[in-house]
Structure formats: C-alpha cells, structure tokens
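S.K.: Predicted structure and sequence below. I'll ask about it afterward.
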Amino acid sequence: MNEALKEVLDLLDLEQIEHDMFRGRSPEERIQRVFGGQVAAQALVAAGRTVPSGKNVHSLHAYFIRPGDPAVPIVYDVERVRDGRSFSTRRVVAIQHGKAIFTMSASFHIEEPGIEHQASAMPAVPAPETLPTFQEQITALVGEDHEQREWLARPRPVDARYVSPLVWEAHLDPDLRSAETNVWFRFDADLPDDPLLHVVLGAYASDYTLVDTVLLAHGLAWGTSDIMGASLDHAMWFHRPFRADEWLLYAQESPWAGGARGLARGEMFNASGELVVSVVQEAMIRTTLSRNRR
C-alpha cells in the first residue's frame, strides 16, 4: 500500500465530535482547495455511521457550494431524515468557517429481490495490465524537466490506466479530441471486507476523471492558463456490490457543454462486465474568453 492510499484511508476515519456530527481533515499539502471526491467520500462515511446495520447506500445527490479550505478541518453534520423498514435517508452538510461548503442527500436500502436487467454493455477495451500507469504516461508526455512533472507524476491513491488520451495529449493534438473516455482504476491494496468502505472509495475515485471528459472534447487541459473549473453537483447510483481494490472500468461521456457549464456521465463496470455504478456530474468550466466577458 503506497503512502497516498494510506493517507486517504486515514482521512476517511472521521472523528465523532457530537451526536451525528463528525470531523474530517485534509491532506497536508499545498493545494488551493479540497478535492471534491474527498468531501463526498467523507460525507458518505458520516452518513453511513448513522444508518442501521443491514442497509447499504444505493444513491447520493450532492452539491458543491464553496471551495473547501485544506488548512482547517471539515465538520459533517448529519440529519436523520427517515428510517423506514426498507430505506433510510440522510442529509449531510459539510461546514467550514461557519458556512456550508457541501450538501449531500444519501439513501440506504436493505438487500431484497426484484426484477433485473442490464442494457448497458461494457466497452471493448484493452486489459488494464497492458496499459501504462498514469505516472508513466504523464512522464512520457511532459518529460522529466517539465515544471509540473513532479506534481503530475506524484504518487496517487488510485491506480488509473487510461484507455483514452489524456487531456494534456488532446490539448496538443486536435485529432485526439473526443467527448468520450475510458479509464480503468483500482485502489492497489488488499482492503477490508467492508461494503461501505468500497462504496466510499468508489465515490472518491468517481471525481478524478469525469470532468476531464468535458475538457477532452475541446482540447482543454488542467494547469493551463486558459481553463478554470470546479464541480457543481454530483449524483451516483450504486447498483451492485463491488470491490474498489479490483479493476473497474469507468466509461465516461460528455453529452453537452454550454453557458460556462459542462455535463458528464459515467458508468463503472467490474471485470465481468457487470454495471455496478452510474454517475452524473455537472461542472463549471470557464475559459479565458468566458472569464473576459464577465
């Protein structure tokens, strides 16, 4: 287990400071704002700790309201909206400096039988073991002497293997631009058999690459002077149990962008081709041109 993954697992071990109130911290690194996937994952941990055993999260709907400050802890206030026989509903507000920075509603459901079908098919893509790691790919692209190479190639908790071009590649080559992208990912360690932990890590990873699909269609890339972006809202539906320490294919597409916003949606498949998670996210995306107009 690399140090980056150890730190994420430590960040998810929230401190309970009051009844239905928890405190989480952020990594000790120089970043402008807290990673959205971290806030969503910590909020889901807080909600899950208040739910009766036997119920698993099946959906969440979240809004990113303000940038998170990585220098101070985040307080998660959980409201027990309802506990029924089959479903439990929770609302979580993440608070910093006395203001809400994030809100989430999450629903939990007992396991019960029902009708089944799967219309979505996993894309035919190369196996993850045949693909380079993100660190290998980005180092080959930007070179050893690039000013951002150290930041881009630093160890990450998620082992991501890109089937599709990176946004930085599409930024340089217009022929690589597309509104679709496929990425294999897993947390490269033997994790405990805790269903909530695997769902939480899936939520954490879901925010890594989804907005990239919007940028990829336009040849925009993070770290360049012509782009500024931030997540606005995020929704997930968890269809089947899965393990975050096993390979998952994240098939993503951007059906629309406009008005300084972009929509992206994704589907996560396990190695057997079963659809395990569906995701939709909208992000604010401002280019140099749109910022100059405001």
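M.R.: Yep, it's here.

S.K.: okay, CA-based contacts and neighbour counts for the rest of this
M.R.: Fine.

S.K.: residues of stretch 269-286 that come out buried?
M.R.: For stretch 269-286, the neighbour count (16 or more other CA atoms under 10 Å) marks 269-270, 274-286 as buried.

S.K.: biggest helix in the protein, by residue count?
M.R.: Using DSSP state H, we find that the single longest helix of the chain is helix 195-209.

S.K.: downstream neighbour of that helix in the secondary structure list?
M.R.: Using DSSP states H and E, the next helix or strand after helix 195-209 towards the C-terminus is helix 212-216.

S.K.: That following helix: what's the following helix or strand?
M.R.: Sequence order places strand 227-238 as the next helix or strand after helix 212-216, per DSSP H and E.

S.K.: ok, structure two:
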Amino acid sequence: MDATLQYLLDLLDLERIEQDIFRGASHPSVIPRVFGGQVAAQALVAACRTVEPDRLPHSLHSYFLRGGDPGAPIVYTVDRIRDGRSFATRRVVAVQHGQPIFHLSASFQLPEDGLEHQEPMPPAPDPETLPDGEEVLRRYADRFAHPAVADLLLEARRAVDLRYVAEPPFATPGRRREPRSQVWFRTNGKLDGDRDDPMLHICLATYVSDMTLLDSVLLAHGRGGWSVGDVVGASLDHAMWFHRPFRADEWLLYDTDSPTSGGGRGLARGRIFTRDGQLAVSVIQEGVVRVPREESA
C-alpha cells in the first residue's frame, strides 16, 4: 500500500478515549486551518463507530463552524439520537481548544430493496487518458500565489489519484467558463483485508468530496481560487446522500456544477458515479467565495 494512503487511513482511524468520544489527528494543512474533508470524514468515522456494522450511512448534513487548528488534535463527541428497526441517527460535534468547530448529523439504514431509477452518467473521457494530478500541478505551478503551494497541494492530495477532465480553475484565472467541473478519483492503492470495509469506502469518498466541489463556482467567474490568490473561500456546510455501493479504490467520476452564487457565497452540486455508470453519491455544498479586500475596495 502507498505510504501516503496508509497515512490517510491512519488519520481516519480515530482513537477512542471514552464511550462515544474519539480523538483524531490532523494532516498538515496548506492553509492555516484543517482541511474540511478531513473533519467531515473523521466525524463520520466517529458516528460509524457507534452503530451496528450492518447499518450503513445513507446521508449526512454538516456545518463548518470555525476553522480548525492543524496543529492540535480534534475531539469528536457522538450523541446516539435514535436506534430504530431500520434507521439509526447520530449527531457529532468536533471540538478544539474548548470550542465546537464542526457539527454533523448522519443517518444509517439497514440495506433493503426498493424502487430504482437514476440520472444517466454524463459523458467523460477514460481516466487513463488524462494526466495525473501531479503532472497538472507541476504544469501550472507558476500560476500559484506562492512557489510552495504546488508542493503543498501535491502532498495533501498524494493519497488520492485525482485527474481533471478539463483544466482546473487555477490553470485559467481571468477566463470565465461554464460552471461545471469533472474529476476522476480513486485511492492510490487497493483496500483489502480488514481495510476493505464499506464504511471506510464511504468515509474516504467524504474526504475527497470537499476537494474540488467549489471549482464550478470559480469557473463561472474566471477565478483561480485561494491558491492563485484571487478568492478568499471556505466551506460553510456540506451534505451527502449515499445511494448505491461503490469502492473508493476504483475509479469514480465526480461531476459538479454551480446553479448560483451571490452575497459572498457560492452553491455547488456534485454527483459521484461508478465507472459503469451507477449514481453512487449526491453532494451539495455552500461556501464563502469572496474577492480579496483590496480588489473589492
């Protein structure tokens, strides 16, 4: 297994410090706050640790309350809201330095059969035909606000093979495009043995889901993002619905778009498809999207 993937798996393997109380470490951040996908994934791991293993998450709804400190552990407290015959509900609060930084509610369900339909998978080139994330970051390193940003971004994403279908926002600052983005992703290594757990695949997809979701907002306005320095941004809330089984170590298409932005906020929607066209996950997020003060003055 790739060492960086092992590091990510260790990051998601929370320490139990008391019943329904867990502690997690943080990945060194490119910006002075914890990556939102990490907090969401760890909070979901904490919730999963308190339900029967035959119940899988079918949805989560969360709010980012404060920027997390990458240099301090995060404590996750789980409330067992309800355990029904088919569904279970958990509430998780993430705390640092005595203050809540993140709040998550998750619902779990016993698998069952039901009516089936879905939107078709949009067209996308095969992931093997696309450059890997390292090649793309190196190609546009001179666009970043600081020379070290490309290296830091690469380090943060190295556990995941993430491939852009079209040029990412940081490649074309100043050029407005359709507010839609696509990436293929999978973990950099197979999950087998005791790591091959459906809940872990779901938590890994939760981790990745916050990486490129707001790109579609940036594309609509020709903004390159915080790494270029023409936007100040942060995730505000994050919701996911898990529809069908999938594997995070096999190619998944993340298709996102933005229906609107305004008031210093942007809304983005995402759909995650398996390679054979199954709609596995739906995602919605609103984030802060502001121009720098000197530009808006």
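M.R.: Ah, there it is. Being a predicted model, the structure only gives us computed values, none of them experimental.

S.K.: So of the buried residues of stretch 269-286 of the first structure, which two are at opposite extremes in space?
M.R.: Glu274 and Arg286 (35.7 Å; CA to CA).

S.K.: dump the residue contacts of Gly36 of the first structure.
M.R.: Phe64, Tyr204, Asp207, Ser231 (CA atoms under 8 Å, 6 or more residues apart in numbering).

S.K.: Where in the first structure does stretch 229-247 of the second structure fall?
M.R.: The alignment of stretch 229-247 of the second structure onto the first structure (TM-score structural alignment) covers residues 225-243.

S.K.: buried residues in the matching stretch?
M.R.: Quick answer for stretch 225-243 of the first structure (16+ other CA under 10 Å): 227-238, 242-243.

S.K.: The longest helix of the first structure: average distance to aligned residues in the second structure?
M.R.: Compared with the second structure after fitting, helix 195-209 of the first structure deviates on average by 0.3 Å (mean CA distance after the TM-score superposition for the first structure).

S.K.: what range in the second structure does that helix sit on?
M.R.: By TM-score structural alignment, helix 195-209 of the first structure lines up with residues 198-212 in the second structure.

S.K.: if we can go back for a sec, restricted to strands, list the buried residues of stretch 269-286 of the first structure.
M.R.: 269-270, 275-286 (DSSP state E).

S.K.: returning to that earlier point: which residues touch the match of stretch 229-247 of the second structure?
M.R.: Identification of contacts with stretch 225-243 of the first structure by CA under 8 Å, 6+ apart yields 36, 57-65, 195, 198-199, 203, 211, 220-222, 270, 275-288.

S.K.: quick one, what contacts Gln182 of the second structure?
M.R.: So Gln182 of the second structure contacts Tyr164, Val165, Ala166, Leu253, Tyr254, Asp255, Thr256 (CA under 8 Å, 6+ apart).

S.K.: what do you get if the cut-off is 10 Å, keeping everything else the same?
M.R.: 122, 124, 163-168, 212-213, 215-216, 253-257, 270-272 (CA atoms under 10 Å, 6 or more residues apart in numbering).

S.K.: Check Glu144 of the first structure too.
M.R.: So Glu144 of the first structure contacts Ile138, Glu150, Ala153 (CA under 10 Å, 6+ apart).

S.K.: cutoff 6 Å now
M.R.: Counting by CA atoms under 6 Å, 6 or more residues apart in numbering, Glu144 of the first structure touches no other residue.

S.K.: And the helices in the second structure?
M.R.: Per DSSP H, the second structure carries helices over the ranges 3-12, 36-48, 133-139, 149-157, 198-209, 215-220, 293-296.

S.K.: do you know which of those helices lies nearest Gly98 of the second structure?
M.R.: helix 36-48 (16.2 Å).

S.K.: and the closest one, how far from the first structure on average?
M.R.: Mean deviation for helix 36-48 of the second structure: 0.4 Å (mean CA distance after the TM-score superposition for the first structure).

S.K.: what range in the first structure does that helix sit on?
M.R.: Mapping helix 36-48 of the second structure onto the first structure (TM-score structural alignment) gives residues 36-48.

S.K.: And for the closest residue to Asp207 of the first structure other than its chain neighbours, the neighbour number?
M.R.: In space, Asp207 of the first structure comes closest to Gly37 once its chain neighbours are excluded; the distance is 5.1 Å by CA to CA, 6 or more residues apart in numbering. By other CA atoms under 10 Å, 20 other residues sit near Gly37 of the first structure.

S.K.: Over to Leu141 of the first structure?
M.R.: Residues near Leu141 of the first structure, counting by other CA under 10 Å: 14.

S.K.: just how off-centre is stretch 95-115 of the first structure within its chain?
M.R.: Counting by CA atoms, centre = their mean, to the nearest Å, stretch 95-115 of the first structure is centred 15 Å from the centre of its parent chain.

S.K.: try stretch 131-143 of the first structure
M.R.: Centroid separation between stretch 131-143 of the first structure and its chain, computed with CA atoms, centre = their mean, is 21 Å.

S.K.: For it, which residues meet the burial criterion?
M.R.: Thr133, Phe134, Gln135, Gln137, Ile138, Thr139, Val142.

S.K.: Aligned against the first structure, show me the partner of Ile272 of the second structure.
M.R.: In the first structure, Ile272 of the second structure lands on Met268 (TM-score structural alignment).

S.K.: my guess is Arg175 of the second structure contacts Gly222, does it?
M.R.: Yes. Judged on CA atoms under 6 Å, Arg175 of the second structure makes contact with Gly222 at a distance of 4.4 Å.

S.K.: excluding its backbone neighbours, what's nearest Arg80 of the second structure?
M.R.: Closest to Arg80 of the second structure by CA to CA, 6+ apart is Arg90, at 5.1 Å.

S.K.: Tell me if I'm right that that neighbour and Ile81 touch.
M.R.: Yes. Taking CA under 6 Å as the definition, Arg90 of the second structure is a contact partner of Ile81 at 5.4 Å.
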